[in-house]
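K.L.:
Make a model of this:
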Amino acid sequence: MRAAIFQTTTGIDPACNADALAAAVANARAGGADMLFTPEMSGLIDRDRKRASASIRDEESDPALAAVRHAAAKAGIWVHVGSLALAGGEGGRFVNRGFVIDDTGAIRARYDKIHLFDVDLPTGESWRESAAYAPGARAVAVETPWGRIGLSICYDMRFPDLYRALSDAGATILAVPAAFTVPTGRAHWHILLRARAIEAGAFVIAAAQTGRHEDGRETYGHSLAIDPWGDVLLDMGGVPEIGFVDLDMARIADVRGRVPALAHRRPIGPAEVAA
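P.N.:
Presented below is the predicted three-dimensional model:
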């Protein structure tokens, strides 16, 4: 499988972002990719929620989703749209939803981000994702011609139970699109993603936002492709561009045979607390 990763600096204009995504689909295909992976919030990044709310649409009328579906069908390539901000969440909130689109432009899977980022950082940054977004409730894995892909988004990477559920469902590729902050990225990005790959004996593809955005935030970049042994196959640094990586799917059976941790898993109940 030849994968393309779109590392970008998404802005506040949905039309411009939709055009950039469509161009990335065409460029990925021109580079010989079978599937393109894009970051979290590929259609819009805007921390001004009042301004952003005027641009957020439902799934049927979102310009980025429509552009990607059309471009995927035209190019004959699969696309994982890391996520889009969409209307229609519980309690009048939005949803942070990822999509897998096949080479005819059909939607094969949807995943709503389960774990929401509510935190105050030592830098003074404060994030309350749950104030605007409703959480998802189920893990999602989807069949592709190259294996089953387990879907997740950004902060999900800190919760290994999700990836256990995905690998138990047969996922051999874990998609982890993100818009990671710089302080947490420097500290944890590579470590957590390599751990997820090693635990699951699976490839990890993590398409990331990078650089200074129009709304003032800064994201970490370093989109990664990691093999089931935990080796980094591609690290895109901080440059907005498309990267390519070839995945040898036979590597999964090789690694799982050498360290059969998945076969040794046992159900574990609540821990007992000794007096």
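
K.L.:
C-alpha only now, for contacts and for neighbours.
P.N.:
Fine.

K.L.:
Specify the local secondary structure of Arg251.
P.N.:
Under DSSP: H, G, I helix; E, B strand; the rest coil, Arg251 falls in the helix class.

K.L.:
Now do the same contact list for Ala171.
P.N.:
Counting by C-alpha atoms under 8 Å, 6 or more residues apart in numbering, Ala171 touches 141, 147-150, 202.

K.L.:
And it, how close does it get to Ser55?
P.N.:
34 Å (C-alpha to C-alpha, to the nearest Å).

K.L.:
And the next helix or strand past the strand ranked longest in the chain?
P.N.:
Counting by DSSP state E, the longest strand found in the chain is strand 78-86. Once the chain leaves strand 78-86, the next helix or strand it forms, by DSSP states H and E, is strand 95-101.

K.L.:
any idea of the angle that following strand forms with strand 78-86?
P.N.:
Angle of strand 95-101 versus strand 78-86, following axes from the mean of the first three to the mean of the last three C-alpha atoms, to 10 degrees, is 160 degrees.

K.L.:
next structured bit after strand 95-101?
P.N.:
strand 107-112.

K.L.:
I figured Thr219 was touching Ala207, is that so?
P.N.:
No: using C-alpha atoms under 8 Å, Thr219 is not in contact with Ala207; the gap is 12.0 Å.

K.L.:
So for these two, which sits in the more crowded spot?
P.N.:
Neighbours were tallied for Thr219 and for Ala207 using other C-alpha atoms under 10 Å; the higher tally belongs to Ala207 (34 against 23).

K.L.:
Arg92 and Met41: what is the separation?
P.N.:
For residue 92 the amino acid is Gly, not Arg. Taking C-alpha to C-alpha, one finds Gly92 at 19 Å from Met41.

K.L.:
if you count what's nearby, which of those two comes out ahead?
P.N.:
Met41 (25 against 11).

K.L.:
what sits against the more buried one?
P.N.:
10, 82-85, 96, 178-179.

K.L.:
Please, a PyMOL command that selects the buried ones among the residues you listed?
P.N.:
Only the buried entries of those go into this PyMOL selection, using 16 or more other C-alpha atoms under 10 Å:
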select buried, resi 10+82+83+84+85+96+178+179
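
K.L.:
Grab the two from the contacts of Met41 that are most spread out in space.
P.N.:
Spatial extent of the contacts of Met41 (C-alpha to C-alpha) is set by the pair Thr10 and Asn96 at 15.0 Å.

K.L.:
Second input sequence below; structure requested for side-by-side comparison:
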Amino acid sequence: MTRIAAAAAHFGRDLDFDLARIAKLIDDARKEGAGLLVLPDAALGGYLADLRHPDPDALPPALKPDDPLIAEVGRLAAEMVVCVGYCEDDGGARYNAAVCVSGDGVLGRHRKVHLPAGETVVYTPGDRFDAFDTPAGRVGMLIDYDKTFPESARSLALDGAEILACLSAWPTSVTNRAPRMAQDRQAKLFDLYDQARAAENQVVLASSNQTGAMGGMRFLGQAKVVGPGGDILARTWAKAGLAVAEVDVGAEIERARRVLRHLDERRPASYREARA
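P.N.:
Coordinates of the predicted model:
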């Protein structure tokens, strides 16, 4: 059995504050007995303050892939597996990135492939989806908008991922904000994508998200753990906190695939190939 925790929390530009909050969340998850903790996108340095017109003078701090802050998150993680998002600086290009660490070092990395309109002027897109082995199981990471595209999660499932770690800084609708968060279009889509990506691939999914506000952005929270049948096992709703669920990952996946095995029953020859 593995206890999986997904965090809903606010992070901003103050890296010392962010690291202290990460340390607190790791400590809270450890007290819950979690073996895997998924922190939000941009937990180190915060997300963009405006998706339509990002201010080039107010961007998140960019960290090198080997920045000491990432090593410090690994030290704090110790025996746990922790996924955390940050802005990555690699050769002058900026990426919306995530890294998975433990006390043994870096276990896996991901650069966000699918960039919404505002991010395209700030970040360079990644170009691949790779699963990797961890003490908590084989994991694949997605960063917010990535999960809108079924191919993203499917690529990771085909690479053997048992757990999808979805790190988000997912806001309410920026064009048609609802009077109540429960009525917001993006709030509904956030939950829909989480459940669909788990169910269609018959895997466990841990979805984190930011809370609070950054500039004109208001974030949803709604962290959750979803089973391979698409059922929500634990959630935070809009509040900050941890969604924690105990899951026998291998057994639950096998149960979901006992009769219908989606990955095996695909008919790739019938699908339209992607065109450049």
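
K.L.:
Would you pull the TM-score for this pair?
P.N.:
Scored against TM-score structural alignment, normalised by the length of structure 1, the superposed chains reach a TM-score of 0.86; 254 aligned residues with a C-alpha RMSD of 1.9 Å.

K.L.:
follow-up on the earlier one: check the contacts of Met41 of structure 1 against Asp215 of structure 1 and report the nearest one.
P.N.:
Nearest to Asp215 of structure 1 among the contacts of Met41 of structure 1, with distances taken as C-alpha to C-alpha, is Thr10, at 9.7 Å.

K.L.:
The closest one touches Thr38, doesn't it?
P.N.:
No: the criterion here is C-alpha under 8 Å, and Thr10 of structure 1 misses it with Thr38 at 10.7 Å.

K.L.:
Need the counterpart of Gly147 of structure 1 in structure 2.
P.N.:
Matched by TM-score structural alignment, Gly147 of structure 1 corresponds to Gly137 in structure 2.

K.L.:
how many neighbours does that match have?
P.N.:
Based on other C-alpha under 10 Å, the number of other residues close to Gly137 of structure 2 is 18.

K.L.:
Check Asp215 of structure 1 too.
P.N.:
With other C-alpha under 10 Å as criterion, Asp215 of structure 1 counts 13.

K.L.:
Contacts only, for it.
P.N.:
With C-alpha under 8 Å, 6+ apart, Asp215 of structure 1 has these contacts: 11-12, 45-48.

K.L.:
is it true that it lies in a strand?
P.N.:
No: read with three-state DSSP, Asp215 of structure 1 is coil and lies in no strand.

K.L.:
Could you check how far it is from Asp120 of structure 1?
P.N.:
For Asp215 of structure 1, the distance to Asp120 of structure 1 - C-alpha to C-alpha - is 19 Å.

K.L.:
Would you check how far apart the most centrally placed residue in structure 2 and Leu39 of structure 2 are?
P.N.:
For structure 2, Leu167 is the residue whose C-alpha lies nearest the centre (C-alpha atoms, centre = their mean; 1.6 Å). For Leu167 of structure 2, the distance to Leu39 of structure 2 (C-alpha to C-alpha) stands at 6 Å.

K.L.:
list the residues that contact both of the two?
P.N.:
With C-alpha under 8 Å, 6+ apart, Leu167 of structure 2 and Leu39 have common neighbours 83-85, 208-209.

K.L.:
Just send those back as TSV, with distance to Arg109 of structure 2 too.
P.N.:
Shown next, in TSV, are those (distance: C-alpha to C-alpha, whole Å):
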residue	distance to Arg109 of structure 2
Cys83	9
Val84	10
Gly85	10
Ser208	17
Asn209	18
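
K.L.:
Tell me the one of these nearest Thr2 of structure 2?
P.N.:
Using C-alpha to C-alpha, these come closest to Thr2 of structure 2 at Cys83, 15.5 Å.

K.L.:
how far away is the closest one from Gly74 of structure 2?
P.N.:
With C-alpha to C-alpha as the criterion, Cys83 of structure 2 and Gly74 of structure 2 are 10 Å apart.

K.L.:
Mutual contacts of these two, please.
P.N.:
Val101.

K.L.:
Looking at the two, which one has more neighbours?
P.N.:
Between Cys83 of structure 2 and Gly74, counting by other C-alpha under 10 Å, Cys83 is the more crowded of the two (31 against 24).

K.L.:
my guess is the more buried one contacts Gly105, does it?
P.N.:
No: using C-alpha under 8 Å, Cys83 of structure 2 is not in contact with Gly105, being 11.9 Å away.

K.L.:
What ranges does structure 2 have for its helices?
P.N.:
15-31, 68-77, 150-158, 185-201, 249-256 (DSSP state H).

K.L.:
nearest to Asp231 of structure 2, of these?
P.N.:
Of all those, helix 185-201 sits nearest to Asp231 of structure 2, with 6.9 Å by C-alpha to C-alpha.

K.L.:
From the contact counts, what lies against that closest one?
P.N.:
Judged by 3 or more C-alpha pairs under 8 Å, 6 or more residues apart in numbering; DSSP states H and E, the packing partners of helix 185-201 of structure 2 are helix 150-158, strand 204-207, strand 224-226.

K.L.:
With distance to Glu246 of structure 2 and mean neighbour count added, can I get those in a markdown table?
P.N.:
Listed next are those as a markdown table, based on distance: least, C-alpha to C-alpha, whole Å; neighbours: other C-alpha atoms under 10 Å:
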| stretch | distance to Glu246 of structure 2 | mean neighbour count |
| --- | --- | --- |
| helix 150-158 | 21 | 20 |
| strand 204-207 | 11 | 32 |
| strand 224-226 | 9 | 30 |
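
K.L.:
Reformat those as JSON lines; add distance to Arg235 of structure 2.
P.N.:
Formatted as JSON lines, those follow (distance: least, C-alpha to C-alpha, whole Å):
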{"stretch": "helix 150-158", "distance to Arg235 of structure 2": "20"}
{"stretch": "strand 204-207", "distance to Arg235 of structure 2": "9"}
{"stretch": "strand 224-226", "distance to Arg235 of structure 2": "4"}
